[in-house]
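# got a sequence here, can you model it:
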Amino acid sequence: ARALSYLNIQCGHCHNPEGPADTSSLILDGSHKFLINLGVCKTPVAAGGGSGDMLYSIVPGAPDRSILLYRMRSSELDEMMPELGRSLIHSEGISLISRWIGQLPGSCS
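Below you'll find the predicted structure:
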């Protein structure tokens, strides 16, 4: 619940059905609970070069293979998330989301 709340607060203002990141198909505003809408085993549609050559937004049990965490860790302007209002990498948030992804059951294969 803490991880989803974090994503809602940090990402939901853009990643929602009517937000500026609506083309990403990631719905992180708390309105959807389907794992695919949260990015689990979802191939990127709008990440461009910001995918880090990874295949899925979130890979259950594999935070280091997840685009979401890759972009949270990045400080590159064309890759970092959130794009706006951030000058530092939020290590506590990265730790929270990393643990959440690591505990997700299943796989993408």
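# okay, CA-based contacts and neighbour counts for the rest of this
OK.
# any idea how far Leu35 is from Cys11?
16 Å (Cα to Cα, to the nearest Å).
# nearest residue to Trp100 in space, ignoring adjacent ones along the chain?
Residue nearest to Trp100 in three dimensions, not counting chain neighbours: Ala3, with 6.4 Å by Cα to Cα, 6 or more residues apart in numbering.
# one more to put side by side:
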Amino acid sequence: MQEITVQELKEKLDNKEDFQLIDVREDFEYETSNLGGVLIPLGGILIETDKIAKDKPVVVMCRSGKRSAAAIMQLEQQGFTNLSNLQGGILAWAAEIDPDVVVY
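A predicted model of the protein is given here:
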């Protein structure tokens, strides 16, 4: 499984690179804090594959990196090959990039 650090994600955002960010947390978690990604909770990831780009890089994130890894494993079985897991999730983002992000 490909992984990306929060520093690498920040570079992608700062450089306005063409990629998609998918957040697999639940609605209430996303409402608490998010990085602007498309919200597709893990439980519905296989139902909503049509929302996930196949023609550009996709970064999948959650709170800590575990649910996003699970999502990627499911999606790779569906033929996706363009996915990267955000190491440490929003917790790492808050710790290393933006301490103002609310963590829970």
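# superpose the two chains and report the TM-score.
Here the superposed chains carry a TM-score of 0.30, computed using TM-score structural alignment, normalised by the length of structure 2; 67 aligned residues with a Cα RMSD of 5.1 Å.
# which of Cys11 and Leu35 of structure 1 has more neighbours?
Cys11 (21 against 14; other Cα atoms under 10 Å).
# ok but Leu21 of structure 2 is inside a strand, no?
Yes: assessed with DSSP: H, G, I helix; E, B strand; the rest coil, Leu21 of structure 2 lies in a strand.
# mind checking which helix or strand the residue nearest to Trp100 of structure 1 is in?
Assigned by DSSP states H and E, Ala3 of structure 1 belongs to helix 2-11.
# same thing with Glu76 of structure 2?
Counting by DSSP H and E, Glu76 of structure 2 is found in helix 66-77.
# and Glu92 of structure 1, by the same measure?
Counting by DSSP H and E, Glu92 of structure 1 is part of helix 91-103.
# helices or strands up against that helix?
The contact analysis (3 or more Cα pairs under 8 Å, 6 or more residues apart in numbering; DSSP states H and E) places helix 91-103 of structure 1 against helix 2-11, helix 67-73.
# re earlier: same for the helix holding Glu76 of structure 2, what does it pack against?
Packed next to helix 66-77 of structure 2, using 3+ Cα pairs under 8 Å, 6+ apart, are strand 58-61, strand 83-86.
# distance to Ser68 of structure 2 and mean neighbour count for the ones you listed - can I get that in JSON lines?
Output for the helices and strands packed on helix 66-77 of structure 2, formatted as JSON lines (distance: least, Cα to Cα, whole Å; neighbours: other Cα atoms under 10 Å):
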{"stretch": "strand 58-61", "distance to Ser68 of structure 2": "5", "mean neighbour count": "25"}
{"stretch": "strand 83-86", "distance to Ser68 of structure 2": "6", "mean neighbour count": "25"}
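# Glu3 of structure 2 is nearest to which of the ones you listed?
In terms of Cα to Cα, the element of the helices and strands packed on helix 66-77 of structure 2 nearest to Glu3 of structure 2 is strand 83-86, at 4.5 Å.
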